[in-house]
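J.: coordinates only, sequence not included:
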């Protein structure tokens, strides 16, 4: 019976060790999951921040593009006005008509 009790005690001890080991594993797993959760949260926050920055840059570029398009229109109108002025000046211009500037 002494051997029986020793074996039984050994089995109980092994069961206790398994429970303790399982508890340690559970604790490690929970800590690892918590670290992973926090890291994922940080990653999502960085991703959102980056998306916000890109959206802000996009808005700024859209405004610049709009202003540049307006500037192009103004310059095209000025070019047209100057071309018309040149065209009306050409028939009267002695230089363009190869006439001497000072009549002899």
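T.: Yes, it's here. Note that this is a predicted model, so its numbers are computed, not measured.
J.: Only C-alpha atoms from now on, for both contacts and neighbour counts.
T.: OK.
J.: in the protein, which spans are helices?
T.: Using DSSP state H, the helices of the chain run over 2-89.
J.: where's residue 76 relative to residue 27, distance?
T.: From residue 76 over to residue 27 the distance is 73 Å, taken as C-alpha to C-alpha, to the nearest Å.
J.: Check it against this one:
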């Protein structure tokens, strides 16, 4: 064979290498389609899972917001009650005999302890 004949035969053979038989092409297409379908299904499951997680977080957020609102109301109520009780105590102090007696008793007891005597 001449050089031209050899190169022509080589080109013909190398072109044949790139051409797959029809059944192999079908198998490749089937594998590719199966892979695409599996990927599509996995992506769909992932999106569904992400949506469910977002829904759960939103529900939890709403519950926490509601709880926060109730706690703020309770703090407000307790603050108001503390204010009222403090005012009532301040109004009562000048009239309280017990506080005056106990204050006198305390100072009397303190004086005896300081002087070395024991309270009776």
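T.: Yep, that arrived. Quick caveat: nothing in here was measured; it's all calculated off a predicted structure.
J.: Pull up the gap between the equivalent of residue 90 of the second structure over in the first structure and residue 78 of the first structure, please.
T.: Under the alignment (TM-score structural alignment), residue 90 of the second structure pairs with residue 87 in the first structure. From residue 87 of the first structure across to residue 78 of the first structure, the span is 14 Å (C-alpha to C-alpha).
J.: who touches the counterpart of residue 25 of the first structure in the second structure in this structure?
T.: Residue 25 of the first structure maps onto residue 28 in the second structure, with residues paired by TM-score structural alignment. With C-alpha atoms under 8 Å, 6 or more residues apart in numbering as the criterion, no residue contacts residue 28 of the second structure.
J.: What lines up with residue 99 of the second structure in the first structure?
T.: By TM-score structural alignment, residue 99 of the second structure lines up with residue 96.
J.: go on, residue 69 of the second structure?
T.: Residue correspondence to the first structure (TM-score structural alignment): residue 69 of the second structure is matched to residue 66.
J.: From residue 29 of the second structure, how far off is the most centrally placed residue in the second structure?
T.: Centroid-nearest residue in the second structure, with C-alpha atoms, centre = their mean: residue 57, separated by 7.6 Å. Using C-alpha to C-alpha, we find residue 57 of the second structure at a distance of 42 Å from residue 29 of the second structure.
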